[in-house]
Every structure is written in C-alpha cells, then in structure tokens.
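Enquirer: okay, sequence plus prediction incoming.
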Amino acid sequence: MSVLNALRLSHIPALAFAILGLYWGSFAAFVPLLKERVGAGDALFGLLLLGTACGLATTMWFAPMVDRWLGRWSMALSTFALSVAFLLPGLVTSPVGFFLAMFACGLASGLTDVIMNARVSDLEAQTGRSLMNANHGSFSLAYAGGAFITGLAREAAVQPALLFVVLGALVLLVLARLRMAPALSHDDGVPVNLPWGIVILCGAVVLIAFMSEAAVEAWSALHVERTLGGSAAEGAFGPTMLGLTMAVGRFSGQAVSERLSDTSVILWATAMAVVGTALVVIAPVPMVAYLGFGIMGLGVSVIGPLGLALVGRMVPPALRTVAISRTAVLGFLGFFAAPAIMGFVSEGYGLRAAFGAVALLLLILVPLVYALRARGA
C-alpha cells in the first residue's frame, strides 16, 4: 500500500503527529538559545530537560482514562493543551521555571502521543494495513519543517515566545479536524492479564530508538555550533537533516514493512543507525556531521514505530490502548532521559564521546529483537 493511501486512511491521527513534530522540531532548533537564556551548563541543562520525562511519566499512566472520558474530543483537546504548554519554554528565564515548563510540555506531549498512537493501532486492526510508519513519518517531516523554519527565525532574531504563539494560532485553526472516537472502550486500571513480557520488550525497543533520536534532536545543533564551529542556521540544519531523513525512512519503511517482517526491518535499521552515529562522532566539519545525522535518521526512523506497532498487534484488542500507553511510558522516558545523559557525558568527555555512547546503545537492540522473535513476533 502506498504512503499516500496509508495517510488517507489515517489522516486524522496523522495531523496530530504532524503538530507534535512541528513543536518539537522548533524546540530542538531553539535549544542553544534557550540553554543560554536560563544560564545552564551542559549537565544542568540535561537535568532540566528531565522535566519533560517527569511530565510524560505522569500523564501516560492516566492517558487511557482521559481518552475514555473525552471520547472523540480527546485528541483535539490534548493537542490544544500541547499548544498552550509550549508557550512556557519561550517565556521563562530561570532553571526552575524551565524545568516546570518542560514538565508541562511532557504532560501534553505524552497525552497526545498515547491517544494518536492508539488511534492508528485501532485503524490498523480495522483495515488490516500497516499504518504506523506513515504516521510517524508525518511527525518527522513536520519536525524537519519546524526546525528549518526556526533556524531562519533565529537568524532574523525572532524570539521563541513569538514563534510558539504563531504555532498555537495555527493549531486552533485545525482543532475541529482532530475529532476521532476510540474504536473500543477500555478500563481505567491495568488489566490483570496485561502481557507485561511483551510490553517490556517492545518498550525497551522503543526506549532505545527514542533515546537515540532524542540525543540527536537535543544536542545536534549544539554539536554543529560548538564542536564544529557552525553558525545558528548551520546548527539548526542538524535537527532539520535528522527530521528529513527520518521522514524519508518512515515513509519508505511503510512500503518495506509490507514485504519484510518487523523484526528484520529493525535489525537492518539498527545497523544503518550505528554507521550514521559513528560518522557524527568522527566528523571534522558540519557537512560530514549532516551526512551522519542523515544516515542515522534513516536507520532509527522505523525502529520506534515498529516497536509500538508490534505491541498493538501482539496484545488482545481490548488491551491495546493500555498496552500502548505502558509501552510509551518506557519508550518516551528514554526519549527525554537521553538529553540528560548526553549532558553529563558531554560535560565530562565532550559531545563526540556522548554520540559514541549512542552508537553502543543502539547495539542493544539486537538481543531484544531475538527475544521478541522467540515470543512469536
């Protein structure tokens, strides 16, 4: 099935994916400016970014309950909360304020993420089609666009608060299009028969994929600007390159996943991601780093979506939203814990060593894939 057909079938959650990507792409390109504004070093800034992880961990446990309460409006209202939350990082100037702002962003992002992934999984069950990569591709394409536009805005001295206000106004225009009822009604609590083995294995796959992705998103601009001497626009092109190649990888993965098993795709993608990250480590100039970011993005792009798709297919339909939310808890904690770990490694050994640690982390995916195959994936 073509990417366009997949997006046509899932156009409502795909829009939510795009909005989430637009915000995080803009945020990634603003990282050097926001870091300077709060007066934080690498290690402290990495800790402040853990505010997002705290917000995600909080919201993802009650996301299925909120989804049931709000019904067809849940995706629209969570996206509205996202647009409000992202006004905060552009306004605060103290470390404590920034941590709280990122906590709010984590709450809204986690809620939106669980709901939109559950809607895609519902559609996959209804249509018998693979749709997850195409939707995550929408996130990546919007992420690249947000990072690129923000890079231009930084060159023009546009402040973060103003740009996030503009993005919020755009979100308000499309909120009504995000109404979509869940396919099934789910219980509030954790079902006693939730297959935790599958959830933990798939969660670990998503965890590593998103940790690797987040490391590049949060620190690529700083690596290009500080380690390799690039300008603000050149720094913003780091996350832009990641987003573009991840979009290409996910849209291509939509077709590949219909011909190869999910676990085979993950293994090949892991090899590509390791090669790309190694290039980032040894890059002498920004252009080589861009190539590394691009190859890494192509590889890592499909791993997280396939981990979420696997758990959605391997659990009973009545447990789908709960299982995805628990898997997302594990995965997205890594997505925002990675910048903190990168900060500490960078503080002691530099950003080259921090990206080297990412390459080693990716290799852990290999035994996880074989464990999933043993469970029938």
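Expert: Arrived safely, thanks for sending.

Enquirer: alpha carbons only for contacts and neighbour counts from here, please
Expert: OK.

Enquirer: and Ser94, how many residues sit next to it?
Expert: By other CA atoms under 10 Å, 12 other residues sit near Ser94.

Enquirer: so it touches Val38, yeah?
Expert: Yes. Using CA atoms under 8 Å, Ser94 is in contact with Val38, at 5.0 Å.

Enquirer: put this next to the previous one:
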Amino acid sequence: MDTALTRSQFVRWRAAIFAIFLASGLSIATWASRVPDIKLSLDIDNAQMGLLLLAMGIASIIGISTSPAVMARTGARRGMLLTMLTFGVGLALIGLGTNVLGSLPLVIVGLVLFGFGNGSLDVMMNVEATAVEQQMGKTILPVFHAFFSFGTVIGAAAGALAVQLGANVSAHTLVVAAVIAVLAAVCFANVPDRAAALDPVPAEKPHWRERMHVALEAWREPRTYALGIVMLGMAFAEGGANDWLALGVAEDHGAGPAAGAAALATFSVAMTVVRLFGGPLVDRFGRVIVLRVLAITAAAGILLFILAPNTPLVFVGAALWGVGASLGFPLGMSAAADDPVKAAARVSAAATIGYIAFLGGPPVLGFISEHIGLLNTLYILVVLAALSGLFSAAARPLREDQMAAAEK
C-alpha cells in the first residue's frame, strides 16, 4: 500500500470511520425508537409530530448542503468531531425537553441540532470513507454503510430494552449522547490530519466566498445530476421499503403485522449482507455493471412484491428488493469522490439529491397511495429503479485526464 501512513495509523483511521458510521446509525435509531414515548409525553398529535419530523429533515438537508463549506473551514477531522458533538447535544436536548422540562420548543431545537449534525457528518464521513477506499485500492464503502446499519440495529435493540425496563426518554438519550461524545473524542484522536490522509489542503485558506464557489461548482456538472439520479432511485427504493414495506405486507397482502415486520427484516438483512460482501463483485466487474444488475434486481423484486400471489413470494420479492437497493447509494458516493480535490463538494451535491429522495420520498408515496392504493404506488419505485440503472454509466471511474480537466 503506497501511503504516507503507517499500517497501524491506517488501521486506526479505518476503525475510527467505521465507528463514526455506527454512531450515526445508533443516534438515528435511538430517536426513532422513542418517537411513541416522545409523542405521548409531549401530548401532541400526528400533525405536530409531522412538523417535528419536517424540522429535522430540513435541518438535515441544510447540514448536507453546507458541509463542504464547513470542511473547507475546519477540515474533515475537526468537522466530524464538531458535528458528532452537535447531534449528541441535540439528542440530549430532545430527552431533556421531553421528560425533564416538558418543552416542545426545546425538543424542536434538539431535533434541528440533531438533524443538522447528522446531515453534515454524513458527507464528511463518506468523504473520509472514500479516502480510505482509495488508499486500500478496493471497494469498501458499502461496508461502511453496513456499519451504519449495524448502528441502527444496536440503537433499535437498545431502545426496545429501554422501553421494556421503563427508562424514560431523557435517561435513555443522555446515556446515548454520552456514548457518542466518547466515540467522537476517541475517533478524533485516531483520524489522521488531512495531509497525512493524502487529502490536499491549500497552503493559504481561501476567502469564504471562494470556498462557497467551490462548494457550489459541483451543481454545474452534468455528472453530478446523473449520479444523483442513480442515488435518487435507490434512495427512494430504500426509504420506501423502510416506511411502507411492512404495511404493504400486513394490510395489502393481508399477512398481518408479524409477517410485515418479518418481511422488513428480510429486506434489511439482504441489504446489509450485500453491503458487507458486495465489494469484491464491484472490484471484479466494475461499478457500472454491478449497478445495472442491481437496478434490474431491485425492479424485479419490487414487481414480485407487488404482484406476488402468496406470502412466500412476497418474502422473495422483499429479499430481491433489499439486494437491488443495497449498493446504489454507497457506490454513487464513491463515484462522486473519484477526484479527491473536489470530493467534498461532489459528495455533498450527490448526497443532497439522494437524501431529499430518502427523506421526502416516503411521504410523497404515502400521499399518492391514498388515491391509488399502496401496492399500485410502488410501481413508481420500479420506474425509478430502472432510471437508476439507465444512468449508472455516470459511476464509471474518472480518468486522470478528466480529473485534470475538471480542476482547470
């Protein structure tokens, strides 16, 4: 491995980024697992709960969009520390506002910090993960995303245990916030300086207007939008499954809530397994071929899920759906970061498109389903998965001459 880092430094860097992905997933599942208790404690209705989710979603998009400017100011190492502490504080404020002070405004402030911190961190940790990937010389970004999934599993399990033990929201969130703060400090100590990570740093920091110009420049590149479509299709597929798959099994296929939960677990396990072990396939066949095959798999899985005449085939469809949706987002991130000089801006732009789909897609599907039914609505995901496959050529690795031309 040709790198300025020693083997030990590299291993600690890689482990730190794995831990950061896991911490992000842990925090999100902690919040999600306590939503019913938060709603009950604050005595709010579904409409008010929707406004809380909207505030968090908007803050997340702002965090994603502004992260290149933050990185230009702080560097990824310090930026990840600050954003982890930000969403840790936000999580603590959510708990304090729920049980200790009974303050809806404080919960909103906490959700804004929580959403902004997680959104901003998402770009930074993906930029760092792609730097690790480039030094290793093989595809590993999907494994980082699998660690995010592990974090959500741990967070959901811990949330269920906290509810079972009768722990209130504030006690639960304060403990998790403390864990996140400790992880942030440990990871900060093990992430190398960006120069050591081969991420160029200008000798003199440019004015903020110039930094913002660089951050926005990616939005003028056609490749950004093509990668955005690849990620949008798969983000819609993943977000739609998370929010609607279980309901579709339970109600539209008439299999009941237990089967719905089991089908969602089947989807999640299939996705995680491919993220853990799909890297060698990408290295063997290339991003474009893998993305096209997975787009076909996702479309076929969703179609089978919609049309299946019996429950076993519904589960097969859910598994194929999870396999197909597994790598679109991480491979889109990896492609956006092909040129290290512009990685932050391009990852941010592509991620913004993907996360708008991930956060905004499920509510749109829910609205449409009120008019045409949930299973019929899922045909939209089939079309988007197909579009993702059609635009997958944008993920082809950039040649050195293309990167040099882009930097002029």
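Expert: Thanks, I have the structure now. All of these numbers come straight from a predicted model, not from anything done at the bench.

Enquirer: next, the TM-score between them, please.
Expert: The TM-score (TM-score structural alignment, normalised by the length of the first structure) is 0.81; 367 aligned residues with a CA RMSD of 3.7 Å.

Enquirer: host element of the residue lying farthest from the centre of the first structure?
Expert: Most distant from the centre of the first structure: Val192, at 29.2 Å, with distances by CA atoms, centre = their mean. If you go by DSSP states H and E, Val192 of the first structure is not part of any helix or strand.

Enquirer: from Ala323 of the first structure, how far out is it?
Expert: Distance of Val192 of the first structure to Ala323 of the first structure, computed by CA to CA, to the nearest Å: 12 Å.

Enquirer: and the helices in the stretch 201-350 of the first structure, which stretches?
Expert: In the stretch 201-350 of the first structure, the helices defined using DSSP state H, counting those that start in this stretch lie at 232-256, 262-282, 286-300, 303-314, 320-349.

Enquirer: who are the packing partners of the fourth one?
Expert: I take that to be helix 303-314 of the first structure. Packing contacts for helix 303-314 of the first structure, counted by 3 or more CA pairs under 8 Å, 6 or more residues apart in numbering; DSSP states H and E, involve helix 95-127, helix 132-155, helix 196-222, helix 262-282, helix 320-349.

Enquirer: what angle do that helix and helix 232-256 make?
Expert: Direction vectors for helix 303-314 of the first structure and helix 232-256, defined by axes from the mean of the first three to the mean of the last three CA atoms, to 10 degrees, enclose an angle of 30 degrees.

Enquirer: over to the longest one?
Expert: Our comparison of helix 320-349 of the first structure with helix 232-256, counting by the same axes, to 10 degrees, yields an angle of 140 degrees.

Enquirer: have a look at how far, on average, whatever helix or strand comes next after helix 320-349 of the first structure is from the second structure.
Expert: Next helix or strand after helix 320-349 of the first structure toward the C-terminus (DSSP H and E): helix 351-362. Averaged over the aligned pairs, helix 351-362 of the first structure sits 3.0 Å from the second structure after superposition, using mean CA distance after the TM-score superposition for the first structure.

Enquirer: one more: stretch 210-220 of the first structure?
Expert: Per aligned residue, stretch 210-220 of the first structure averages 2.4 Å (mean CA distance after the TM-score superposition for the first structure).

Enquirer: so what touches that stretch?
Expert: Identification of contacts with stretch 210-220 of the first structure by CA atoms under 8 Å, 6 or more residues apart in numbering yields 25, 28, 31, 235, 238-239, 242, 293, 297, 300, 304, 331-332, 334-339, 342, 355, 358, 361-362.

Enquirer: filter those residues down to the buried ones, ChimeraX style.
Expert: In ChimeraX, a selection of the buried entries from the contacts of stretch 210-220 of the first structure looks like this (16 or more other CA atoms under 10 Å):
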select :25,28,31,235,238,239,242,293,297,300,304,331,332,334,335,336,337,338,339,342,355,358,362
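
Enquirer: if we ignore the residues flanking it in sequence, what's nearest Ser346 of the first structure?
Expert: Beyond its immediate neighbours in the sequence, the residue positioned closest to Ser346 of the first structure (CA to CA, 6 or more residues apart in numbering) is Ala354, lying 5.6 Å away.

Enquirer: and that neighbour, how many neighbours?
Expert: 22.

Enquirer: that one and Leu242 of the first structure: what is the separation?
Expert: In terms of CA to CA, Ala354 of the first structure sits 17 Å off from Leu242 of the first structure.

Enquirer: and for Gly25 of the second structure, the neighbour number?
Expert: Other residues near Gly25 of the second structure number 24, with proximity taken as other CA under 10 Å.

Enquirer: and it, what is it in contact with?
Expert: Counting by CA under 8 Å, 6+ apart, Gly25 of the second structure touches Phe147, Phe148, Ser149, Phe150, Gly151, Thr152, Gly155.

Enquirer: residue in the first structure paired with it?
Expert: Alignment of Gly25 of the second structure against the first structure is given by TM-score structural alignment, with Gly21 as its counterpart.

Enquirer: also Leu384 of the second structure?
Expert: Checking TM-score structural alignment: Leu384 of the second structure goes with Leu361.
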